[in-house]
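[1] no sequence on this one, just coordinates:
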């Protein structure tokens, strides 16, 4: 299939439709508004339905209801809007329903600004709602990867009966790049015999619920969820190792920031400084295994983020104290530059023992 030039937000919508999404419930907010606009135009062409809810809270509860029927459903928002959806995401996780949530994140806290940011890392990877739950989080670095991971997200959501977040930022949403709509890897998906599709007198009614008044029943349910999350950790962790075979300094970065880091790595290597990159593609499950593959040449780790340092906790956990961990970040919608990353790497190596 030939590649087509598309804006990131529209490419995400097209990927969702190709993955079989028929229902979108959302609310406009910059910098993701082109995505619901695209879905409002394109979903009716494939027999689907677009609903602009009265609020983000309403949208995620519509997702909860539609997911309960077994349909492939999508909502999207940006940062503060996704924050409003957290209670509903917790409900969806507790009820074990499949759904995909796209966050084209912006600066914060509060209303913040409309420029790109990675300050939703905590909210995305720690479960922003209440209770014991996790969900997969994909962090695409290109529009092509955003397309591929969105299609994969629907399969993962169905396979594990879980909400899945695709976490981009304003750059991913607004940039235009050539994309190819490839088929995701095949999965043997389970039957949706849990769905509320009407009994026709042939079975007992299915009940979608996350309320357990008996504490023992709730504990049993939580341990069941925990076993599922361990299975996801075992099977769904994704990461990229870039020029790591002889790296002296290992940078850790994800999403669009990792593209800037790669430019810095090329420039450093041109000067004879051997730099490499660990790029988490899944932010949860976090690719801790990648850190056990760091070569003996490495002297330090540098976490580079568009935040004040939210991923660095996971870097330290994965590193297990083997190497010193450093940080460089910009926040509030400011984007790191290759020159600043290069300067930080040289500063670290200059002080390395």
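    That came through, no problem. No experiment lies behind these values; they were computed from the predicted model shown. Numbering: from 1, shown residues only.
[2] Could you use CA atoms for every contact and neighbour count after this?
    OK.
[3] pretty sure residue 212 is touching residue 222, no?
    No. Applying CA atoms under 8 Å as the test, residue 212 and residue 222 come out as separate, 10.5 Å apart.
[4] Settle it for me: which of these two has more neighbours?
    residue 222 (16 against 11; other CA atoms under 10 Å).
[5] you'd agree the more buried one is up against residue 96?
    No. The criterion here is CA under 8 Å, and residue 222 misses it with residue 96 at 11.0 Å.
[6] Name the residues that touch stretch 342-352?
    Contacts to stretch 342-352, defined as CA atoms under 8 Å, 6 or more residues apart in numbering, come from residues 249, 264-265, 267-268, 299-300, 302, 326, 328.
[7] alright, now check it against this:
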């Protein structure tokens, strides 16, 4: 039986996917270009018996997510770049409390208030500094509306599995574009038990305490060590990436999200010119597919990192390549989007250099 297809905007498809994945509490605040996520949730949450609340600020919204997650709820917040900065303190608290939740960043150009056009300049923030202290969050980077839908449930399930926050890192292009989508998940999902949650014990178990304040240094150190042991499991088991035309590739383009869609068109154009080029698309930005890139570097002559920023993921590509071959960066910033012809020209130039 053919599954029903919907023609939806990325922001709205994301919200619907979260509801179908079991999210019943959303706390947010309007900011372009993600406001449709909150608007859609405001309409749909009452229809499914859920809670929608527009908080008085991004800070308040993130702390409401902390409370809901501590109670064991499948919960979510969304924002765009400056709003995520305001949520970063609560994200650190949630990581310190080992709480699963979903955070959505539909990126806009920065720094500062910047502009409302799409960008990928929050890569560092998402993968390295989404709050203070020693911690990581899961970061998923979809390249289209269907993958947004597919990754939402996976992000929730992975967050539950490892008890850590997860982020969908989209951008204004993905949030605003419309594409046909299929919702593979059933509307009613059985969620995993959360015996650790502060959800009432009714004298059947000891009190659960959700807390990130640990005043004894030795105890806090051991908690951090245990958390990073769990992160090692994530790095070993949860890496997602697309490999495209790598079999004979001498030049390998690395791109994520919306940039990868454009880079794939450039790869086809370069192939038509006789250039052996392929693409690696990280789907998880943390954990990053370092091993895959390192393996590809054993036969590649050069790498090209394509991003909508001034150069961020390229640092992880260079670390993974480990000096085996040159790594070049090409990016557009400030809300400018790279054209396929621009990328193709850089690929051709790089091919002449390493020939």
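    Structure received. Every value quoted in this text rests on a predicted model; they were computed, and no experiment measured them.
[8] What does residue 251 of the first structure correspond to in the second structure?
    Under the alignment (TM-score structural alignment), residue 251 of the first structure maps onto residue 253 of the second structure.
[9] Surely its match is within a strand?
    Yes. Assessed by DSSP: H, G, I helix; E, B strand; the rest coil, residue 253 of the second structure belongs to a strand.
[10] Identify the residues contacting residue 77 of the first structure.
    When contacts are counted by CA under 8 Å, 6+ apart, residue 77 of the first structure touches 26-29, 32-33, 56, 101-105.
[11] where exactly do the strands run in the second structure?
    Applying DSSP state E to the second structure gives strands spanning 5-9, 25-28, 51-54, 75-79, 101-107, 138-140, 165-171, 178-182, 241-244, 251-255, 277-282, 284-286, 302-307, 327-331.
[12] got a markdown table for those, with distance to residue 156 of the second structure too?
    Shown next, in a markdown table, are the strands of the second structure (distance: least, CA to CA, whole Å):
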| stretch | distance to residue 156 of the second structure |
| --- | --- |
| strand 5-9 | 21 |
| strand 25-28 | 13 |
| strand 51-54 | 18 |
| strand 75-79 | 9 |
| strand 101-107 | 6 |
| strand 138-140 | 10 |
| strand 165-171 | 7 |
| strand 178-182 | 18 |
| strand 241-244 | 18 |
| strand 251-255 | 24 |
| strand 277-282 | 19 |
| strand 284-286 | 14 |
| strand 302-307 | 26 |
| strand 327-331 | 31 |
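[13] Compare those strands and give me the one nearest residue 64 of the second structure.
    strand 25-28 (6.7 Å; CA to CA).
[14] residue range for that closest one in the first structure?
    Strand 25-28 of the second structure covers residues 23-26 of the first structure once aligned (TM-score structural alignment).
[15] What's the local residue count around the nearest residue to residue 86 of the first structure once chain neighbours are set aside?
    In space, residue 86 of the first structure comes closest to residue 129 once its chain neighbours are excluded; the distance is 4.8 Å by CA to CA, 6 or more residues apart in numbering. Neighbourhood size, residue 129 of the first structure [other CA under 10 Å]: 20.
[16] so what's residue 129 of the first structure up against?
    86-90.
[17] Swap in 10 Å and give it another go.
    Contact analysis of residue 129 of the first structure by CA atoms under 10 Å, 6 or more residues apart in numbering lists 83-91, 93, 123.
[18] Could you do residue 94 of the first structure as well?
    By CA under 10 Å, 6+ apart, the residues touching residue 94 of the first structure are 88, 130-134, 162-163, 208-211, 218, 221-222, 225.
[19] mind running it again at 7 Å?
    residue 210 (CA atoms under 7 Å, 6 or more residues apart in numbering).
[20] Distance check, it against residue 132 of the first structure.
    According to CA to CA, to the nearest Å, residue 94 of the first structure and residue 132 of the first structure sit 9 Å apart.
[21] Then residue 318 of the first structure?
    Distance from residue 318 of the first structure to residue 132 of the first structure, by CA to CA: 22 Å.
[22] Nearest to residue 43 of the second structure, out of the strands of the second structure?
    Closest among those, once you apply CA to CA, is strand 51-54, at 8.6 Å.
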